[in-house]
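In: Need a 3D model of the sequence below.
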Amino acid sequence: MPLEDDFGRDVTGIRISLTDRCNFDCVYCHNEGLGDTRGPMDPQDDEMSADEVIRILEVVSDLGVDSVKFTGGEPMLRDDLEEIIRRTPDEMEVSMTTNGTFLPGRAPDLVDAGLERVNVSQDALDKEHFAELTKSGAYDRVIEGVEAALSAGLAPVKLNMVVFEPTAGYVPQMVDHVARNEGLRLQLIEYMPEISGHPEWAIDIERVHGWLEEQAHRIERREMHGRRRYFVEAGAVDDVDSTVALENSGVNPTGTEQPEEGLVEVVDPVENAQFCANCHRVRVTHDGKFKGCLNRHDDHRSMGSMSRDEIRETFEQTVANRVPYYGEYLVKEDGEWVPNEEYIDVLDQSAAADD
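Out: Below you'll find the model as predicted:
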């Protein structure tokens, strides 16, 4: 049975950052809530070893966690990624978030190792715009990576697009892109200024929902998070430039052979209590600390020497100290996000009790 926090949420998922290194320098990066701490490209001493990652997964698997998503930084900078996936407990679903540049050549081996799903970060379909957002010239490589993932059997590939002022204008083209290319889905992720900075970049995410409602021919509500799923027919979005046809999708965007629709979801946790009420995951930082919430910086809990007992105890403490809704933990005062003193007091009392 999974552990349940004080607010009735079973913890059934875990996100593990395998490194804080990345070959991109995206302008919105918050590095799993740690801030843009990207360092040298060479492996760092503070990164967990493969043995440590697997030990964590074996312990939490015994405590009811049945899915893991590997993240970074860029997780594919780990040469031992295939080994880690292969050694993950068989009963756990394995997925990964990547920028896609290393998928060509490695996607088949990742699937053979046990990878089941992949999210690829892609914020624009124009090389120049993509370079401005990621500070990289790897656009073609990302497209190749998506194709490699599809060819390796990882469909549907979910594209992650952060929606904020610099990218909002690209949303129609990206929606049309997933509608025209079979095997793709789109996840529009709300920009989080409270951990990324630049509050002037934030947009009203309801504008995005409203626009999608106008474009969609069908809307469903997903059980997880109560999230709406928008189904948009190919060619339904007006006034977009011709999109990219992926070689392995079997789709010609100018012909008649097209999928019926594309699936689009919006990830909108900011000031959204319902989103947090349906959160069933905890996180592990690249240097081996449990983290109860993406948006908190004060709840990192070290697993010590990472014995199985220490991992178990720290995981149980992390679950027990989850807050109900980060919007109650972080509040806005005079336009700035500051901690809610009510929860600071609770945290201080909890820390004293642990000591």
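
In: CA only for contacts and neighbour counts going forward, please
Out: Noted.

In: wait, what's in contact with Val118?
Out: Contacts for Val118 were tallied using Cα atoms under 8 Å, 6 or more residues apart in numbering; they are Ser95, Met96, Thr97, Thr98, Ala149, Leu154, Val157, Lys158.

In: Please generate a structure for the following sequence too, so the two can be compared:
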Amino acid sequence: MHADETEDEDAAPGLRKIIHVDMDAFFASVEQRDDPDLRGKPVAVGGATGRGVVAAASYEARKFGVRSAMPSLRAQQLCPGLIFRKPRFDVYREVSQQIRAIFRDYTPHVEPLSLDEAYLDVTEDLKGIGSATRIAELIRQRIRKETGLTASAGVSYNKFLAKLASDQNKPDGICVIRPGQGAGFVAGLPVRRFHGVGPRGAEKMARLGIETGADLREKDIAFLKANFGSFADYLYRAARGIDLRPVRANRPRKSLGGERTFMGDISAGHALHETLDRIADIVWGRIEEAEARGRTVTLKLRFTDFRIVTRARSLPHFVSGKAEFVKLGHDLLDEMLPLPLPARLMGLTLSALEGEDAEKPQKDMAQLSLL
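Out: The predicted structure follows:
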């Protein structure tokens, strides 16, 4: 399902027209753009030594298995010629502002997810173009012309499908999922493509006979709740391509964080602390990107039975820096040890952000790229 298909994606009345735009290897691509010597070479943005973590990897590096959230030492083992560059968040923010200005030429309904991706609702676009596919193509052309970078886009009638579509033809591609095609598109996908389903979750599903969206759709809600707890409602809707969330322009960010699903379940304290260090490194980078300050640190664990437990600590002052943020995370983890069951996922957030209501934090968790 590509943009050159002739069927009008806007033919069904009453449906939204949603675009998800995702920059291709954003941080690494900016580094390659600004330093011609890096073009065509494997590049990683992040710390190269000690407990450094890859924040982004070029497509040349990804061919070797290098991924974001990967320990830098592991990345260097996979790709001995890997070139590291320190993050330049001021530059990334500036380019992101350029891109968002392009979005707002077409619609005021823009919901940024991070510096490099956003949802756009173009049901009623400012230029009267009428076709979401055409708007997505125009936006991608302008991004290339005005920033020298490439973007991929997904076009559909809800956010879940648009985000799946934007990843379908990366890099520098577009995919359109038209009304009536959502359930069929999802049916052919491996469940690992669903946001929030990590390697261990996919393994559990495989043991239950669930490997694709079609397999998942065959399971009723009672079965899903018995096996996946509170995650069941999301899985039930996802298998049917259903997502009723609106695009929320100017959505106030109530928290910044990230979570990681493990390749193998973890119960040992030292392994959990090492994993927490890597997650904190990535999350603090996001906090620096946003120039955010907050007072509450929350640690989240999902156990092998899919039960979720969180612990939080609030300070009377803003967290002073990365060292205090990391220490609070480790203190919260120590309070939870020993674990009643091995953990399959860990998350860390900073909330009660400056200018927001500290009593009602809303999690804005990003799923880290997984190993």
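
In: Would you mind reporting the TM-score between them?
Out: Here the TM-score for the pair of chains, by TM-score structural alignment, normalised by the length of structure 1, is 0.27; 164 aligned residues with a Cα RMSD of 6.9 Å.

In: picking up where we left off before, closest one to Val59 of structure 1 out of the contacts of Val118 of structure 1, please.
Out: Val59 of structure 1 has its nearest neighbour among those in Ser95, at 18.5 Å by Cα to Cα.

In: what about Ala202 of structure 2, which helix or strand?
Out: helix 199-207 (DSSP states H and E).

In: And that helix, what's buried?
Out: Pro199, Arg200, Gly201, Ala202, Glu203, Lys204, Met205 (16 or more other Cα atoms under 10 Å).

In: one step back: and of the contacts of Val118 of structure 1, the nearest to Val331 of structure 1?
Out: Of these, the one sitting nearest to Val331 of structure 1 (Cα to Cα) turns out to be Thr97, at 29.2 Å.

In: Can you list the buried residues in stretch 222-234 of structure 2?
Out: Buried residues in stretch 222-234 of structure 2, defined by neighbour count with 16+ other Cα under 10 Å: Leu224, Asn227, Phe228, Phe231, Ala232.

In: what helices or strands is the helix holding Ala202 of structure 2 leaning on?
Out: When contacts are defined as 3 or more Cα pairs under 8 Å, 6 or more residues apart in numbering; DSSP states H and E, helix 199-207 of structure 2 sits against strand 255-266.

In: After the strand it packs on, which helix or strand is next?
Out: Trace forward from strand 255-266 of structure 2 with DSSP H and E and the next one is helix 269-290.

In: Burial check on Glu94 of structure 2, number of neighbours?
Out: Neighbourhood size, Glu94 of structure 2 [other Cα atoms under 10 Å]: 11.

In: likewise Glu324 of structure 2?
Out: Count around Glu324 of structure 2 with other Cα under 10 Å applied: 12.

In: which ones are touching it?
Out: Glu324 of structure 2 neighbours (Cα under 8 Å, 6+ apart): none.

In: ok, and for whichever strand or helix holds it, which residues are buried?
Out: Taking DSSP H and E as the criterion, Glu324 of structure 2 maps to helix 322-336. Within helix 322-336 of structure 2, the residues that qualify as buried are Lys322, Phe325, Val326, Leu328, Gly329, His330, Leu332, Leu333, Met336, counting by 16+ other Cα under 10 Å.

In: How much space separates the fifth one from Met205 of structure 2?
Out: In this structure, Gly329 of structure 2 lies at 31 Å from Met205 of structure 2, with Cα to Cα, to the nearest Å as the measure.

In: Next: the fourth one.
Out: Taken as Cα to Cα, the spacing of Leu328 of structure 2 relative to Met205 of structure 2 amounts to 34 Å.

In: In space, what's closest to Lys127 of structure 1 - neighbours in sequence excluded?
Out: Nearest non-adjacent residue to Lys127 of structure 1, counting by Cα to Cα, 6 or more residues apart in numbering: Tyr139, 5.8 Å away.

In: is it true that that neighbour touches Glu132?
Out: No. The criterion here is Cα atoms under 8 Å, and Tyr139 of structure 1 misses it with Glu132 at 10.9 Å.

In: Those two - which one has more neighbours?
Out: Tyr139 (22 against 15).

In: got a list of what that one touches?
Out: By Cα under 8 Å, 6+ apart, the contact set of Tyr139 of structure 1 is Lys127, Phe130, Ala131.

In: Neighbour count says what about these? Which are buried?
Out: Buried members of the contacts of Tyr139 of structure 1, scored by 16+ other Cα under 10 Å, are Phe130, Ala131.

In: if you look at the contacts of Val118 of structure 1, which of them are in strands?
Out: Using DSSP state E, the members of these that fall in strands are Ser95, Met96, Thr97, Thr98, Val157, Lys158.

In: quick one: which of those is nearest Glu206 of structure 1?
Out: Lowest distance from Glu206 of structure 1 to those (Cα to Cα) belongs to Lys158, with 21.5 Å.

In: So that closest one sits against Val178, correct?
Out: No. Counting by Cα under 8 Å, Val178 is not a contact partner of Lys158 of structure 1; they are 9.3 Å apart.

In: Make CSV out of the contacts of Tyr139 of structure 1 and add distance to Ser67 of structure 1 and secondary structure.
Out: Converted to CSV, the contacts of Tyr139 of structure 1 look like this (distance: Cα to Cα, whole Å; DSSP: H, G, I helix; E, B strand; the rest coil):
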residue, distance to Ser67 of structure 1, secondary structure
Lys127, 34, helix
Phe130, 31, helix
Ala131, 33, helix
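
In: Stretch 329-347 of structure 1: which residues count as buried?
Out: In stretch 329-347 of structure 1, counting by 16+ other Cα under 10 Å, buried: Tyr329, Leu330, Val331, Pro339, Leu347.
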